[in-house]
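A.B. asks: Following is a predicted model, sequence given first.
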Amino acid sequence: MSTFGTLFRVTTYGESHCASVGCIVDGCPPGMPLANSDLQPQLTRRRPGQSNLTTPRNEADECALQSGVEAGVTLGTPIGLLVRNKDQRPHDYTETDHYPRPSHADWTYLLKYGIKASSGGGRSSARETIGRVAAGAIAERYLKLAYGVEIVGFVSSVGKIHMPQSAEDEDVDDENYLNLLRGITREKVDENLIRCPHEETAKLMEQRVLEAKEANDSIGGTVTCVIRKSPIGLGEPVFDKLEALLAHAMLSIPATKGFEIGSGFKGTEVAGSKHNDAFIKKENGELGTKTNRSGGIQGGISNGEDIYFKVAFKSPATISQEQSTAKYDGESGVLSTRGRHDPCVVPRAVPIVEAMAALVIMDAVLIQNSRRAAAASLPPLATPLPPSMSLPTKQQYQKAVDELVKE
């Protein structure tokens, strides 16, 4: 489906080489200041043609608010967003009239719908993610204004080149890495073209991408994302746990092949005695965890710690090399691709990951707030609940929220 979310609903539209792409956002609270300039920075970070590490397709990706905003303030009605395609070259894709491109969606779309877009990847193209990024910028603006939420993504690996994460093989919670997550900013991430905050690793990553580009080939990588100051209590057990919603969101992004949260797969290699997150009383007087191997989520519910996860992106399927494959009729042949493509998608994937994270948290916040509002309308209980059932109290929860807003 082309719609994501329950209360904060986003519907994207458009193909890679049609007249425009964009989205409809339904469920945005009224009274929030919003202008095109609030959305453009993330779209600019996502756009093609921004460096020699990305596709040379040159699109400004300038967004235009079409509805739902008046006098610079949201009305609470559906917000329409449009971005026009300008640098279109559908003639670059005539070979797909004869060949389904290897590892692309040409064949599966044709099998499913009985018809497909004639140029580019159609709806399977990363061009579709423009609507996601614009909608994510709206969600992120609300989360920042209402709760002080911070969402930052960065490239953590390209091919076999990884930025430092653990000091030892069994160290799943290296303090230097967690300190990086606590303080990383988008400004720091954008200091280099590859968007890796570790300078030495970034240079090696850039060199690896250029090697792939010069060989008319491609390479994959991973993007790590941290969500700071998220409200507690987000997530809907048992089937809509917060990590499940994040995984759903991330794996819906084109070219994704894996998702892990907190200690991830490495957490399977150490004993529970080393992996468990013990509870402590923090400096602000609230209960928290000493470590954060859970990645800020326990039992599918956010616990107030930083939420962090990693998303794997495959090497782009479209490469400018001759490939032996088969035509639609099964006859063997050689495919030569002429389109403009990213040798590695991860630098441009960073704002897309951030956007999808914002959409998940925004939707979860609205759902949790509706639950708390409904519970607050009930008369007080005649018999107080035991401590183990009543913590945190409504007052404690509200205090935590108020502190986040003040910050």
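C.D. replies: Received, thanks. Remember, predicted model here, so these are calculated numbers, not experimental data.
A.B. asks: only C-alpha atoms for contact and neighbour calcs from this point on.
C.D. replies: OK.
A.B. asks: OK, contacts around Ser119?
C.D. replies: Each residue near Ser119 by CA atoms under 8 Å, 6 or more residues apart in numbering is listed here: 16-17, 90-94, 96.
A.B. asks: can you give me the helices for the chain?
C.D. replies: Remark: helices assigned in the chain by DSSP state H are 36-46, 106-113, 129-147, 175-183, 186-189, 199-214, 242-251, 272-275, 346-376, 387-390, 394-406.
A.B. asks: Looking at these, spot the one closest to Gly296.
C.D. replies: Across the helices of the chain, Gly296 has its closest neighbour in helix 242-251 (9.5 Å, CA to CA).
A.B. asks: measure the spatially closest residue to Gln88 that is not a sequence neighbour to Lys112 for me?
C.D. replies: With CA to CA, 6 or more residues apart in numbering as the criterion, Gln88 has its nearest non-adjacent residue at 5.6 Å, and that residue is His17. According to CA to CA, to the nearest Å, His17 stands 21 Å off from Lys112.
A.B. asks: Those two - which one has more neighbours?
C.D. replies: More crowded of His17 and Lys112, by other CA atoms under 10 Å: His17, with 23 against 9.
A.B. asks: Next one for the comparison:
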Amino acid sequence: MSTFGTLFRVTTYGESHCASVGAIIDGCPPGLTLSAPDIQTQLSRRRPGQSNLTTPRDEKDLVYLQSGVEHGVTLGTPIGLLVKNEDHRPHDYSETDLYPRPSHADYTYLSKYGVKASSGGGRSSARETIGRVAAGAIAEKYLKEAYGVEIVAFVSSVGKIHMPSSTPASADSEDDDVTGDVPSSEFRELLSTITRADVDKFVTRCPHPETSERMIQRILRAKDAKDSIGGTVTCVIRGVPAGLGEPVFDKLEAVLAHAMLSIPATKAFEVGSGFRGTEIPGSLHNDAFVAKEGGGLTTVTNRSGGIQGGITNGEPIYFRIGFKSPATISQAQATAQYDGTAGSLAARGRHDPCVVPRAVPIVEAMSALVIMDQVLMQNARSTAAGRLAPITTLPPTMVLPKSN
């Protein structure tokens, strides 16, 4: 479907080459100060044509607020917003009338609907994510003002080039106890302090100078070969209160995975220590609790990535998403036409040789939509429980005291 969320619901619309793309946001609390510039910042970080590492398609991606806001304040009613498509070239896609692009969604969309957009990938295009980014900017503004939540994503790998995130193992051994620190203390420190300004200093959006330079060369190599390359984006969410997330089927990491894997070109998701955590015995992997300054508990290592039992524990949430190499390339590929006739396709058009630098604000937006929805659900539960008399029949260790 084209709608995401339970209480903060976002419906996106539009194809890559239609008149406009955008979204309807339902469930935004009233009274939030909001104007187009609050949204434009993230849209401008997502837009094409930012550097020679991205598609040269020249879209300004200016957002127009259509409803739900008066005098710069949200009304609580649905917010409508749109962004016009201006620099599109349908004639660049005439070959796709005959050929489904390898690893693209041309064939699957046609199989599902019996009809498909004639150019640009339609709804499977990254142009669809404009509505997500705009809606995410609204959710993020509320989360920042109400809770102090900070969301920062950055590129952590391109191809086989990875920024340092783990301390290497102390020895080559199959012994489970011989392992490096996952993630390293230096990487955990980066997650606790990194800002979007730090990320945007680099054209690759990788905040590690030496790695960023190697990434540039790798992306340019793919571009020169009329090819493409994939990579990963890491995201950290700071300031999230403990207690968010639903038990069993809607665990927070499950909802985050749903959100992230709905982004075009995604193929993998891991939270906290992720797959590296499978290599470490529990005695070394477990997050020990210690007293937190000001009351409550915190953890020493946060290998859980801020989520335990599907519910936030108050530590920073961090996760990584894998993006495949873009499917549309200008290099000739042997493939088949829709009728099965063998042939060769060299796609025209303007395409990203690597999507991960532009995926950063999309990941941040989907993170904001997830946390916003969870906050509203938890607030509904807490408000309902708060109207009841305090529990006095259970041991104090079983009941969290109600706050005033």
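C.D. replies: Everything's here; your move. These figures come from a predicted structure and were not determined experimentally.
A.B. asks: what do we get in structure 2 for Gln368 of structure 1?
C.D. replies: Superposed on structure 2 with TM-score structural alignment, Gln368 of structure 1 falls opposite Gln378.
A.B. asks: quick one: contacts for that match?
C.D. replies: 243-245.
A.B. asks: Quick one: neighbours of Tyr338 of structure 2, just the number.
C.D. replies: Close neighbours of Tyr338 of structure 2, defined as other CA under 10 Å, add up to 14.
A.B. asks: what does it align to in structure 1?
C.D. replies: Per TM-score structural alignment, Tyr338 of structure 2 is aligned with Tyr328.
A.B. asks: Contact partners for that match?
C.D. replies: Residues near Tyr328 of structure 1 by CA under 8 Å, 6+ apart: 98-100.
A.B. asks: Quickly name whichever of the residues you listed is closest to Gln395 of structure 1.
C.D. replies: Among the contacts of Tyr328 of structure 1, Pro100 lies closest to Gln395 of structure 1 (CA to CA), at 59.2 Å.
A.B. asks: quick one: the closest one and Asp173 of structure 1, what's the gap?
C.D. replies: Applying CA to CA to Pro100 of structure 1 and Asp173 of structure 1 gives a distance of 44 Å.
A.B. asks: Once you drop chain neighbours, what's closest to Gly230 of structure 2?
C.D. replies: Ser325 (3.8 Å).
A.B. asks: Look up the closest residue to Glu150 of structure 1, ignoring the ones flanking it.
C.D. replies: In this structure, Glu150 of structure 1 finds its nearest non-sequential neighbour in Arg228, 5.0 Å apart by CA to CA, 6+ apart.
A.B. asks: That neighbour contacts Val149, doesn't it?
C.D. replies: Yes - if you go by CA atoms under 8 Å, Arg228 of structure 1 and Val149 touch, sitting 5.8 Å apart.
A.B. asks: thinking again about what came up before, show me just the buried residues among the contacts of Ser119 of structure 1.
C.D. replies: Among the contacts of Ser119 of structure 1, those classed as buried by 16 or more other CA atoms under 10 Å are 16-17, 96.
A.B. asks: quick revisit: and the contacts of Ser119 of structure 1, which is closest to Leu404 of structure 1?
C.D. replies: Nearest to Leu404 of structure 1 among those, with distances taken as CA to CA, is Ser16, at 40.0 Å.
A.B. asks: now that closest one: how far from Val83 of structure 1?
C.D. replies: Distance, Ser16 of structure 1 to Val83 of structure 1, using CA to CA: 12 Å.
A.B. asks: can you check Asp174 of structure 1 too?
C.D. replies: Asp174 of structure 1 is 42 Å from Val83 of structure 1, by CA to CA.
A.B. asks: Compare the two (neighbour count), which wins?
C.D. replies: Between Asp174 of structure 1 and Val83, Val83 has the larger neighbour count (other CA under 10 Å), namely 22 against 14.
A.B. asks: Who are the contact partners of the more buried one?
C.D. replies: Contacts of Val83 of structure 1 by CA under 8 Å, 6+ apart are 20-22, 61-64, 130.
A.B. asks: Counterpart of Ile317 of structure 2 over in structure 1?
C.D. replies: Per TM-score structural alignment, Ile317 of structure 2 is aligned with Ile307.
A.B. asks: what about the strands in the stretch 51-200 of structure 2?
C.D. replies: Under the criterion DSSP state E, counting those that start in this stretch, the stretch 51-200 of structure 2 contains strands at 63-65, 69-70, 73-74, 79-84, 150-158, 161-162.
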